[in-house]
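Engineer: could you work out the structure for the sequence below:
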Amino acid sequence: MTHFDLIVVGAGILGTSHALQAARLGKKVLVLEKDNFPTSATVRNFGQVVPSGLSGRWHRYGQRSVQLYKEIQAEFDISVRANGSVYVASDEQEWQLAHEAEELFRDKAYPTQLLSAEETLARHPYLKPSYVKGSLFFPDDVSVEPDRLVHRLIQYIQQKYGVTYLPNTAVLDCQPTAEGVEVVTARREKYYGQHVVVCNGSEFRLLFPDLFASSGLVVSKLQMLQTSPLPNVTLAGNILTGLTIRRYESFEECPSFARITTPHQYEELKKWGIHLLFKQAMDGSIIIGDSHEYATADRTDELGFDVKEHINELILREAERIVEFPVIKIARAWAGYYAQHPDEILEREVAPGLHIITGIGGKGMTSSLGYAEEKVKEWF
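Structural biologist: As a prediction, this is how the structure comes out:
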């Protein structure tokens, strides 16, 4: 059969989330992925699912996503671990923001707890006492394995809902017809969908070049590192630091955020968009990062494919200021790229039933399931 209720172009977390939500409504779904498996932003991140870092509707989508992740994990292992997140303040400004954020999240009914320096170090003994002013703990945040989650989720929607998944299937054209939207692949196969949603990052320039040129998309390049397995170190959940408190949008809502200043030791880090996160993978290794360099989507090549050693050195130098364990035991380093948009996400209806949804930025792993649930219910 070549007719579907929903065809998804792109099997990253955003596309797979739309497929899942349509399948949960009993719709017939096809997912087309140009590569052997998803290889872009979805698998090149920390695997931190943190509604605590988001504000507005994205926080709400993140809360719903966490609920769905946990429900799926209860019946099918997609690598979800419910260990929470802690944001560690290192100075008075960050500690003040933590206090204000605790009050804001209490109003949002998202559980959180302020921890003194002593309480923080008791829970996280690998932190250096000289760094810790206090922390803000979010028990409902979760961790996932970025190189495993989407693959397991694709298996889940195939097995539970009968979703058709075709990897190594590049899409050449999407056009509205009397039968819905016609999708043509590189093998000249044709599929028809009542709705087609294109969720393939900045790659939609190949399908809709004029729209792409005027889209306003920006691509961010991130550098991350991963240690060798550290069998004597156990991180209790996601570890986010003072630089993250100074960066994440949830803290921008705090009354004193506009008045914070940049300490001298942060100036070079801020230049490269560096904020320190630590997340332990299931094999005991620890992912550390990250940095941010930006280019408009039509100039992405200027970001380069190299990993800048200077940025990695800055990341590791700051990491050594924060933690006791040996961050120099680096097994690998990589750059990830994700598309983002000034309007929070790029949503375009090219024709009736033909949608482009991309540019979700760093919110994808946390909020895609909740966001897609709302969009799919609109369509059907």
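
Engineer: CA only for contacts and neighbour counts going forward, please
Structural biologist: OK.

Engineer: list the buried ones in the helix or strand hosting E320?
Structural biologist: Element membership of E320, judged by DSSP states H and E, is helix 309-322. For helix 309-322, the buried set under the neighbour-count rule, 16 or more other C-alpha atoms under 10 Å, comprises 311-312, 314-316, 318-319, 322.

Engineer: now that helix, how far from the chain's geometric center?
Structural biologist: The chain centre lies 22 Å from the centre of helix 309-322; the measure is C-alpha atoms, centre = their mean, to the nearest Å.

Engineer: list the buried ones in the helix or strand where S65 lies?
Structural biologist: Assignment of secondary structure by DSSP H and E places S65 within helix 56-73. Burial within helix 56-73, assessed by neighbour count using 16+ other C-alpha under 10 Å, is assigned to 58-66, 69-70.

Engineer: kindly report the same for stretch 199-216.
Structural biologist: Judged by neighbour count using 16+ other C-alpha under 10 Å, the buried positions of stretch 199-216 are 199-205, 212, 215-216.

Engineer: what's in contact with stretch 131-139?
Structural biologist: Here stretch 131-139 makes contact (C-alpha atoms under 8 Å, 6 or more residues apart in numbering) with 52, 82-92, 95, 98, 102, 111-121, 321-322.

Engineer: Proceed likewise with the subsequent sequence, for comparison:
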Amino acid sequence: MKPMYDLIVVGSGVLGSFHAYHALKKGLRVALIEKDKMPKGATIQNFGQVVPSGMDTKWQAYGRESLAIYKEIQSQFDISIRQNGSVYLASNEEEVQLIEELSHINQSNNYQSHLLTKQQCLYKYSCLRSDYVKAGLFFPEEVTVEPRTMIYRLQEFMIQNMGLKLITNTSIINCESTPNGVSLSSAANEDFLASKVIICNGSEFKNLYPKLFNESDLEVSKLQMMQTKPQKNYVLPGSILTGLSIRRYEAFYECPSFKSIKAKEDPHSLEKKWGVHILFKQAADGSVILGDSHHYAEAKNIDDLGFDLDMDIDNFMIQEAKKIIDLPNYEIQNRWYGTYSQCKTKDIFEHTIDDNIHIITGIGGKGMTGSAGFSKENINKIFNRKE
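Structural biologist: Now for the predicted structure:
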């Protein structure tokens, strides 16, 4: 007889894995099913920045909960979490005004942040250009992760310490409720049975419920990123977010001056055309991750985004990055693009097929930061359990 699980999660990226984690924390029997040998989508194709500071008030709360969860797990098992803070670097007086306003908002939210003078920024961040930075806003509680290793270590922790059943190389092609629960079938004619199912993978969502998928307001963003060669004897601590990030991230939408400042921007600039904002993060091997850009297409038309890297975009990002930090070298060893799905009208896609089958996807760029906290609340809701 096939084992009966309390929950099967389809899709082992960060959103699916943390749904599994919180269900396991409640003592439930959980299986996590992955169509590939390992997750290889947005979860590993991102910067690895956990930055609640960039989110609106609702998602900042999820992000702050995520920080606590990451740190709790890291205290027991190395999943690559480094608490080295995040900084937003203002390059002109308008951006200084925005970080000052965000600082006041965070004071009212009881979220710790520190305004930095120009000299403090130059002292803290080596090779930061004096002709770029005017001031900074630093968030000491925020962390970075190594996205290409974190998810695998998290799953290893859940297998070793929490009893997770991880099933890989298994593509689910049928999902339906039965009198005994939810029955799943794979392309290899394997059957699985659970009390409840959560589908967190866009591919399975598209294959299992094509009409619902095509009628959804999901869109896909394609982001280009780069990795320099290791920087010898150079340390760039934490996540570095710059003036274009200040003008893009949702947290700043809540600042009183945001609309008037955004209205002055050139709608025909290259950063607007390509959705560029400049980020830096030093990886564990000393290399620096640079990016990123944003192109959008409806999820059902994802192929419209193409499969190539646009070198004009990469060259523009390097050109802009050099105006901000004089890295010892800008030799690029890796270039790639990642994709993530998001909703046009909502902050995440949630749909209940029936009481026992739930689709949760389209978390967008909030995945690494918000998934752990959001999943905790969502598991409570799905299983009607209070903290």
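
Engineer: would you mind giving the residues in the second structure matched to the helix holding E320 of the first structure?
Structural biologist: With TM-score structural alignment applied, helix 309-322 of the first structure matches the range 311-324 in the second structure.

Engineer: what lies in contact with the matching stretch?
Structural biologist: By C-alpha under 8 Å, 6+ apart, the list of residues contacting stretch 311-324 of the second structure from outside reads 128-129, 132-133, 224-226, 274, 276, 278, 290-293, 330.

Engineer: need the strands for the stretch 101-250 of the second structure, in chain order.
Structural biologist: Residue ranges of the strands in the stretch 101-250 of the second structure, as given by DSSP state E, counting those that start in this stretch, are 114-117, 135-139, 143-144, 165-167, 172-178, 181-186, 191-199, 218-228, 239-241.

Engineer: give me the mean distance between the shortest one and the first structure.
Structural biologist: Average distance, strand 143-144 of the second structure versus aligned residues of the first structure after superposition (mean C-alpha distance after the TM-score superposition for the first structure): 0.3 Å.

Engineer: same question, the first one
Structural biologist: Superposing on the first structure places strand 114-117 of the second structure at an average distance of 0.4 Å from its equivalents, by mean C-alpha distance after the TM-score superposition for the first structure.

Engineer: that strand - contacts with which helices or strands?
Structural biologist: Based on contacts counted as 3 or more C-alpha pairs under 8 Å, 6 or more residues apart in numbering; DSSP states H and E, the elements that strand 114-117 of the second structure packs against are helix 93-108, strand 135-139.

Engineer: for it, buried residues please.
Structural biologist: By neighbour count, and taking 16+ other C-alpha under 10 Å as the criterion, the buried residues in strand 114-117 of the second structure are 115-116.

Engineer: where do the helices sit along the first structure?
Structural biologist: Read by DSSP state H, the first structure holds these helices, from start to end of the chain: 13-24, 56-73, 92-107, 117-123, 149-161, 209-213, 242-245, 249-252, 267-271, 309-322, 364-379.

Engineer: turn those into CSV, including distance to G193 of the first structure.
Structural biologist: CSV is the format used below for the helices of the first structure (distance: least, C-alpha to C-alpha, whole Å):
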stretch, distance to G193 of the first structure
helix 13-24, 12
helix 56-73, 26
helix 92-107, 41
helix 117-123, 51
helix 149-161, 17
helix 209-213, 21
helix 242-245, 42
helix 249-252, 37
helix 267-271, 45
helix 309-322, 45
helix 364-379, 12
